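Undergrad: just need the structure, nothing else, for what follows:
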Amino acid sequence: MACVGVFVAYLPVTTVSVSLPTIQRGLDASTADLSWVTDAFVLPMAALILTAGVVGDVYGRRKVFQAGLVFCAVGAAVALSAHSVAVLWTGQALAGVGAAALLPATLGLISHAVPDPRERAKYVSMWTASLMGALAVGPMISGVILEHASWRWIYLAPVPASLLTMAIAARLVADSRAAGSRRLDWPGQLTAAVAITALVYGVIEGGSSSFGETRVVVALVLAGLGLIAFVVVEGRSDSPMLDLKLFRSAAFSATALVAMISFLGLIGFIFVLSLFLGQVQQLGTLDAGYRMLMFTLPAMVAGPVFGQVMHRVSARVLITGGLLLATASLLSLTSIDAGTSFGGLAWRLIMLGVGFGAVFAPMTATAINAVPQQLAGMAAAGSNAFRQVGGALGPALMSALLTTKVTAALPGRLSDAGVAPDARHRVVAAVDGGGFGAVHTVDLGASTPRMLHAFGLAFVDGIHLCLVVSAAFMLLAAAVSAVLLRTPRPAHPAPPPSSATLSWAAHSGGRT
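TA: Predicted coordinates:
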């Protein structure tokens, strides 16, 4: 049931990502609006995942599991009825709250059901495969639906899936709580939520308008103050949501940074790739889904394989090697253009998927093994939170870069294509006012094909910039891994854990 739960939680990620061009046309949304469609889901995950773990520890993980499924169902139902981008944001946010509850709850249930660490690793690999499976089938579901119906119907499947899982879990899943006296940390939760939300808002709005605007400056200053306040209150708390002692471990700090930096680059890339496939290559959602599958399917297959060998190969080698392969893949993608074929894109995306398959499981395991056993659950939840923060910032940053570059390159590309000055102004004004999708509503008569070709070239300029930046993030994450992940592997197997240790492992949350 834990694997089904995480599948339901992550199903909206790529289901929505490949549908963004269709959603943009259906709601007349700007590129910044589309960033919020993605971030409205990811932000609650980043802001609430630590608190959800504590709530499960205190009140019972099955309750949090069930509540997460309720939020997923309600969020999907709201998005299903959306006729404005604001309502769609609301539905995405509710589903994001559900996902924030399901991630720690599902891993906590696995930890409780399988107390032996080695045996548990097999089920964690299954959990990871289920997560990647949701990312893999999402585009296919969207593609089939959008071939025959409105984009809103992509939100139908999570409703019965969530309700059915709830009904089965009520009979089959045993509840569990954490040993000890953990308490809810409301000051930590509030300051973390303020810092994360203000940061992502500032990046999105700054990219779509100007980083000098008062509201953007206020948001970024508020984010900084929120981060300082979070550090202060967590340092003074008797029951912190995220114990700052975790960061005394270089290995934990490294995995947290690697998680945030690499997912910033990855999720940001997926965001701009979906726009490229829809706006430039003019692919249907199903055809775009086949291309996305070239990344998600290898990652799903490779993840459990690398999870099995990480007892024989150091996490440092796996993570650094995987990130370097991902960097090479992103750099190779800088040669794509509007005419790139399926095969030309596929082998590059397969490289990216295999690279991330080598990163995901070792990164999570290292975050837990790098700290004392009593902090293991919190360490895994913290690593997840950093990953989601990176995932929230990715679309925001890449949207800003893409919009800035395309807007700057478009007039020159239109001029090179021989489009008249007054027509160039119309096209640029349309993009400024309505986002990239608006360019397809501009009719220049005989000049329309040349205008669309020029727009495609400007967009390719933008996606090449985003790819270089994403590759730089991957390379930075690889450097962090290579420098900080130096914890030596034990020469002999660890002694059997005591009953007290097993008790903690079973109840600490086990968010591995």
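
Undergrad: all contacts plus neighbour counts: C-alpha atoms, from now on.
TA: Will do.

Undergrad: for residue 22, give its distance to residue 204.
TA: 21 Å (C-alpha to C-alpha, to the nearest Å).

Undergrad: other SSEs contacting the helix or strand that contains residue 393?
TA: Here residue 393, judged by DSSP states H and E, is contained in helix 376-416. Other elements packing on helix 376-416 under the criterion 3 or more C-alpha pairs under 8 Å, 6 or more residues apart in numbering; DSSP states H and E are helix 31-59, helix 186-208, helix 250-275, helix 342-369, helix 421-434, helix 448-484.

Undergrad: how about the ones you listed in JSON lines, adding mean neighbour count and distance to residue 313?
TA: Formatted as JSON lines, these follow (neighbours: other C-alpha atoms under 10 Å; distance: least, C-alpha to C-alpha, whole Å):
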{"stretch": "helix 31-59", "mean neighbour count": "25", "distance to residue 313": "30"}
{"stretch": "helix 186-208", "mean neighbour count": "22", "distance to residue 313": "35"}
{"stretch": "helix 250-275", "mean neighbour count": "25", "distance to residue 313": "16"}
{"stretch": "helix 342-369", "mean neighbour count": "23", "distance to residue 313": "10"}
{"stretch": "helix 421-434", "mean neighbour count": "17", "distance to residue 313": "50"}
{"stretch": "helix 448-484", "mean neighbour count": "22", "distance to residue 313": "14"}
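
Undergrad: which ones are touching the residue nearest the centre of the chain?
TA: When C-alpha atoms, centre = their mean is applied to the chain, the residue found nearest the centroid is residue 391 (3.8 Å). When contacts are counted by C-alpha atoms under 8 Å, 6 or more residues apart in numbering, residue 391 touches 42, 260, 263-264, 266-268.

Undergrad: please give me the structure for this one as well, since I'd like to look at both together:
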Amino acid sequence: MPHSSVAEPVAPPARPPALTDRGKWLALVVICAAELLVVLDNTVVNVALPSLGVQLHASFGGLQWVVDAYTLTFAGLLLAFGHLGDRFGRRRVMMIGLAGVAVMSVGGALATDLGQVIAARAAMGVFAAAVFPATLAMIINIFTDVKERAVAIAAWTAMAGFAIAIGPTAGGWLLEHFSWHSVFWVNIPVALVILAFTRFLVPESKAAHIGRLDVIGIALSLLSVTTLVWTIIEAPKLGWLSVASLAGFVFAVVCFAVFIRWEMRTSSPVLNMSLFRIRRFSLPAVAIMVAYFSMFGFLFMITQYFQGVMELSPLEFGLHSLPFAVSIAIGAPLATLIAQRIGTTAVIVFGLVVMSIGMYIAGQVKVETPYVGPVLISMVLMGLGLAIVQGPATESIMSSVALDEAGAGSAVNDTTREAGGTLGVAVLGSVVASVYTTKIGPRIDAIPDFLMTPNEKSFARESVIAVLEMVERPTNPAFAQQKADLIYAMKSASLEGFQLASYVTVSASLFVAVAVALFLPWKPANESVLLAWKVDDKP
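TA: Next up, the predicted model:
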């Protein structure tokens, strides 16, 4: 589809000062480091979930909120900060975000209960939202050559894989030697170092022509996204058809509708709605959403599996998860470059199919299944599938927007990731929890109180992670066999939940693969943002 559906610019956009080749690649390193910080925080915290759950006696829902509090504010504010970066300067907004992440990490490090941890995570998500859209927007402004931009975007997508690679291992090492507070302390020096390098190595860029600040659009986008994400997170506990859940979904839809109508009528929208008429923009965004739906759900479940079922230490979990992460780090840049030759559509469809196969295999894992075999194969296929999808899809999205709208385009790309990730944790986590509780609840309730306290029962009823605490607790030899049988039943029930969740993921991935194959152009897109400017000038 031609790019003429994008609003025509009045004049060429303001670009960052010309950099030497060395300067451009140094700026890319710093930008990717900022991205690393944001992604790393999620992976490190995932490893710490079992320790948090045991030490703070957190419920399964509480652990979900440790992940989702960050995601909720992050997803809700991405579009707003992307727009503000276009308007006031992407580097400036990113630096504010880096400073905020450092400050709020202190709050997380000093937290003494679950509520404080969740509050710190939510605040960190606010400032992370200022960092993330700016990274990709600055990359497409710095790298104006088509091939160089493809390489830079490939590096940006590969960095997510690198973060996943070092996150569980680094987090595991920290938890082996320190308490869970250390996963917050580590953010502070990293954020400050990146902040300093950003000031001196990354050029400022912003839109050359801006209208009035779209305060109404920003407010509506924030209301709609955060309401939807909150409702999805809480629906498993409140009931998907409860009054509160239905009211949340209706309110989110109404806000979305009003937001779309407002953005189509205002002269300076926070988001150019005509971008969604471009198939190379909208369909890859959907593909990324489903890919991250699968990936975040897979990561949340694999954390439960490695530490609850296999009873690995945090460091062992990190090492065992490396194949998944390395697959992403290797596959992302290769897939982006291959898509330049054979087309984005073929690569995205192939990636979604690979993810589906990986998730299906993961769903067949049993308690006795060895690591080297289905577990390892499923991780490699999931990692490769995600990498194959996200690199080319991101490049397609960003090649569809004008440079003046780079921040907004990047924010859409990032919002789809976070919305998909939140759905993955909420929906797949709910599926697993429902199956697990149904199977295990009656057995836990039948245990006498002198063997398990009410709090211990509540935790065991909601999460297989309770196995870690149960294994450590001394047991009267007379009850040793019953304890072993219960632990095995808990592990089996969690894997039954994983199986059902895997079928949900496989169905979603294959459905989107078919949609992309049918509606996304198969011809390679040679146009870049620069060429799009020329096309827009033609009738």
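
Undergrad: what's the TM-score once they're superposed?
TA: Here the TM-score for the pair of chains, by TM-score structural alignment, normalised by the length of the first structure, is 0.89; 496 aligned residues with a C-alpha RMSD of 2.8 Å.

Undergrad: with residue 315 of the first structure as the reference, name the closest of the helices and strands packed on helix 376-416 of the first structure.
TA: helix 342-369 (5.5 Å; C-alpha to C-alpha).

Undergrad: which helices and strands sit right next to that closest one?
TA: Using 3+ C-alpha pairs under 8 Å, 6+ apart: helix 342-369 of the first structure touches helix 250-275, helix 285-309, helix 315-332, helix 376-416.

Undergrad: mind redoing it with 10 Å?
TA: Helix 342-369 of the first structure sits against helix 117-148, helix 250-275, helix 285-309, helix 315-332, helix 376-416, with contacts defined as 3 or more C-alpha pairs under 10 Å, 6 or more residues apart in numbering; DSSP states H and E.

Undergrad: can you list these in JSON lines and add distance to residue 477 of the first structure?
TA: Shown next, in JSON lines, are these (distance: least, C-alpha to C-alpha, whole Å):
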{"stretch": "helix 117-148", "distance to residue 477 of the first structure": "21"}
{"stretch": "helix 250-275", "distance to residue 477 of the first structure": "5"}
{"stretch": "helix 285-309", "distance to residue 477 of the first structure": "18"}
{"stretch": "helix 315-332", "distance to residue 477 of the first structure": "7"}
{"stretch": "helix 376-416", "distance to residue 477 of the first structure": "12"}
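
Undergrad: residues near the aligned partner of residue 323 of the first structure in the second structure, how many?
TA: Applying TM-score structural alignment, one finds that residue 323 of the first structure aligns to residue 352 in the second structure. If you count neighbours by other C-alpha atoms under 10 Å, residue 352 of the second structure ends up with 32.

Undergrad: test my guess that residue 352 of the second structure contacts residue 287.
TA: Yes - if you go by C-alpha atoms under 10 Å, residue 352 of the second structure and residue 287 touch, sitting 7.9 Å apart.

Undergrad: spit out the residues that contact the two alike.
TA: With contacts taken as C-alpha atoms under 10 Å, 6 or more residues apart in numbering, residue 352 of the second structure and residue 287 have 386, 389, 508-509, 512-513, 516 as neighbours in common.

Undergrad: pipe these into JSON lines and attach distance to residue 379 of the second structure per row.
TA: Shown next, in JSON lines, are these (distance: C-alpha to C-alpha, whole Å):
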{"residue": "386", "distance to residue 379 of the second structure": "11"}
{"residue": "389", "distance to residue 379 of the second structure": "16"}
{"residue": "508", "distance to residue 379 of the second structure": "18"}
{"residue": "509", "distance to residue 379 of the second structure": "16"}
{"residue": "512", "distance to residue 379 of the second structure": "21"}
{"residue": "513", "distance to residue 379 of the second structure": "20"}
{"residue": "516", "distance to residue 379 of the second structure": "24"}
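
Undergrad: of the residues you listed, which is the nearest to residue 405 of the second structure?
TA: Distances from residue 405 of the second structure to these, taken by C-alpha to C-alpha, are shortest for residue 389, at 23.1 Å.

Undergrad: OK, contacts around that closest one?
TA: So residue 389 of the second structure contacts 284, 287-288, 290-292, 331-332, 335-336, 344-345, 347-355 (C-alpha under 10 Å, 6+ apart).

Undergrad: do residue 293 of the first structure as well
TA: By C-alpha under 10 Å, 6+ apart, the neighbours of residue 293 of the first structure are 14, 135-140, 287, 299, 346, 349-350, 353.

Undergrad: rerun at 6 Å
TA: Residue 293 of the first structure makes contact with residue 136, according to C-alpha atoms under 6 Å, 6 or more residues apart in numbering.

Undergrad: residue in the second structure paired with it?
TA: By TM-score structural alignment, residue 293 of the first structure lines up with residue 322.

Undergrad: for the helices and strands packed on helix 376-416 of the first structure, which one sits closest to residue 499 of the first structure?
TA: helix 342-369 (18.3 Å).

Undergrad: and stretch 146-158 of the second structure, which residues are buried?
TA: Judged by neighbour count (16 or more other C-alpha atoms under 10 Å), stretch 146-158 of the second structure contains these buried residues: 146, 149-158.

Undergrad: in the first structure, what stretch matches that stretch?
TA: Counting by TM-score structural alignment, stretch 146-158 of the second structure corresponds to residues 117-129.

Undergrad: how big is the offset of that stretch relative to the second structure?
TA: Compared with the second structure after fitting, stretch 117-129 of the first structure deviates on average by 2.0 Å (mean C-alpha distance after the TM-score superposition for the first structure).

Undergrad: contact partners of that stretch?
TA: So stretch 117-129 of the first structure is contacted by 3, 114, 300, 304 (C-alpha under 6 Å, 6+ apart).

Undergrad: go with 7 Å
TA: Here stretch 117-129 of the first structure makes contact (C-alpha atoms under 7 Å, 6 or more residues apart in numbering) with 3, 111, 114, 300, 303-304, 307.

Undergrad: same thing with stretch 268-287 of the first structure?
TA: With C-alpha under 7 Å, 6+ apart as the criterion, stretch 268-287 of the first structure contacts 17-21, 139-140, 142-144, 146, 288, 338, 394-395, 398, 437, 456, 463, 467, 470.

Undergrad: please repeat the previous calculation with a cut-off of 6 Å.
TA: 18, 21, 143, 338, 394-395, 398, 456.

Undergrad: so which of those residues wins on neighbours?
TA: In the contacts of stretch 268-287 of the first structure, the most neighbours by other C-alpha under 10 Å go to residue 394, 32 neighbours.

Undergrad: quick one: residues contacting that residue.
TA: Counted by C-alpha under 6 Å, 6+ apart, residue 394 of the first structure has contacts 264-265, 267-268.

Undergrad: repeat that for 8 Å
TA: Residue 394 of the first structure neighbours (C-alpha under 8 Å, 6+ apart): 263-269.

Undergrad: as a markdown table, the residues you listed with distance to residue 212 of the first structure would be great.
TA: A markdown table is the format used below for the contacts of residue 394 of the first structure (distance: C-alpha to C-alpha, whole Å):
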| residue | distance to residue 212 of the first structure |
| --- | --- |
| 263 | 27 |
| 264 | 23 |
| 265 | 25 |
| 266 | 27 |
| 267 | 26 |
| 268 | 23 |
| 269 | 26 |
